[in-house]
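In: this one's sequence-less:
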């Protein structure tokens, strides 16, 4: 049983490292798009702005698990100073079980139909001249 938990922990550590590299690559891409091309070379387009917006969204999504794994998430620490050392892991587990998981589940459940329909009709950006639909 302990070996299974250790294997799961190693797998999650590898996944977190992969997310870190993917988030870092996305951040580098955003910097190249926004700063270097637009401000350095004076070239830009609506497609690049759209790509930068999507890159930022992907960066945030990939950075949240990494931030949580490293203990960098934001919390209100009114009670933590007076509580024993085991308080923080317990508070994190309660927050994940009762707040974050249901909210993430609700977001996925409520939005999945719209996402599937958008992919089905190959909907592109609403901005004229922006990124077109991606047809696999």
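Out: The structure has been received and is ready for your questions. Everything numeric in this text was worked out from a predicted model, so none of it was measured.

In: when you work out contacts or count neighbours from here on, use the C-alpha atoms and nothing else.
Out: Fine.

In: I'd like the next helix or strand past whatever helix or strand residue 91 lives in.
Out: Using DSSP states H and E, residue 91 maps to helix 87-95. Downstream of helix 87-95, the next assigned helix or strand under DSSP H and E is helix 101-120.

In: one more to weigh against that first structure:
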């Protein structure tokens, strides 16, 4: 189980690095938006390339930060149910959600998006506008990378949840299971788990 947790932590580290790097797209996106507004408003110069770069950066930012946002519990949950469940019930629901929904969805997106990006690369797809950006395969590839990172985040969280649910209590306490404060157990969870090895 310790090895499983180490693997989960390694995957989490990779996803976190990519998510933090994606955060640097925010100042770049802000700069491009300001440039576009200034050029259009004061100099009456419209740039298709700048407008396309805005949505390219915006798309890349959100796609590359998906996995990191998942680790930070920034995705939408149905709180009306989730908050009332015990920590172990939350862990079970999340584990089954990862296995039955998240990973198959990521795999399907990767399957279709990789073909989508590869075709754009092979035909040299560029913007339909003559003044637009070339190499449309770059932004299409971020779809592949973003869902690959989200899949890694799901695998990491799934492994951590398995340690939390099935591992020894001493190890499970260090899983850092989210959505419940400082640690994976509260006092009632620890009392009801005395029978675990």
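Out: Great, that's in hand. Everything quoted here is computed from the prediction, not taken from an experiment.

In: TM between them?
Out: With the length set by TM-score structural alignment, normalised by the length of the first structure, the two chains reach a TM-score of 0.82; 133 aligned residues with a C-alpha RMSD of 2.3 Å.

In: tell me, the helix holding residue 91 of the first structure lands on which residues of the second structure?
Out: Mapped onto the second structure using TM-score structural alignment, helix 87-95 of the first structure spans residues 89-97.

In: the matching stretch against the first structure, how far on average?
Out: Comparison of stretch 89-97 of the second structure with the first structure after fitting gives an average deviation of 1.9 Å (mean C-alpha distance after the TM-score superposition for the first structure).

In: residues of that stretch that come out buried?
Out: Of all the residues in stretch 89-97 of the second structure, those buried under the rule 16 or more other C-alpha atoms under 10 Å are 90-92, 94-95.

In: same check on stretch 110-125 of the second structure?
Out: 110, 113-114, 116-117, 120-121, 125.

In: quick one: contacts of it?
Out: Outside stretch 110-125 of the second structure, the residues that touch it by C-alpha atoms under 8 Å, 6 or more residues apart in numbering are 134-138, 140-141, 143-144, 147-148.

In: next secondary structure after the helix ranked longest in the first structure?
Out: Criterion DSSP state H: the longest helix present in the first structure is helix 2-31. From helix 2-31 of the first structure onward toward the C-terminus, using DSSP H and E, the following helix or strand is helix 46-69.

In: that older thread, how about the buried residues of stretch 110-125 of the second structure in TSV, adding distance to residue 53 of the second structure?
Out: Shown next, in TSV, are those (distance: C-alpha to C-alpha, whole Å):
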residue	distance to residue 53 of the second structure
110	23
113	20
114	21
116	20
117	17
120	17
121	18
125	16
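
In: between these, which sits nearest residue 66 of the second structure?
Out: Among those, residue 110 lies closest to residue 66 of the second structure (C-alpha to C-alpha), at 14.2 Å.

In: and the closest one, what's its match in the first structure?
Out: The equivalent of residue 110 of the second structure in the first structure is residue 108 (alignment by TM-score structural alignment).

In: with residue 19 of the second structure instead?
Out: Residue 19 of the second structure maps onto residue 20 in the first structure, by TM-score structural alignment.

In: same check on residue 70 of the second structure?
Out: So residue 70 of the second structure corresponds to residue 68, using TM-score structural alignment.

In: so what's the residue count around residue 19 of the first structure?
Out: Taking other C-alpha atoms under 10 Å as the neighbour definition, residue 19 of the first structure ends up with a count of 19.

In: for it, which non-adjacent residue is closest in space?
Out: Closest residue to residue 19 of the first structure apart from its sequence neighbours, by C-alpha to C-alpha, 6 or more residues apart in numbering: residue 62 at 5.7 Å.

In: can you tell me how far residue 96 of the second structure is from residue 62 of the second structure?
Out: Taking C-alpha to C-alpha, to the nearest Å as the measure, residue 96 of the second structure falls 25 Å from residue 62 of the second structure.

In: same thing with residue 152 of the second structure?
Out: 16 Å.

In: what about residue 62 of the second structure, distance to residue 29 of the second structure?
Out: Counting by C-alpha to C-alpha, the gap from residue 62 of the second structure to residue 29 of the second structure is 12 Å.
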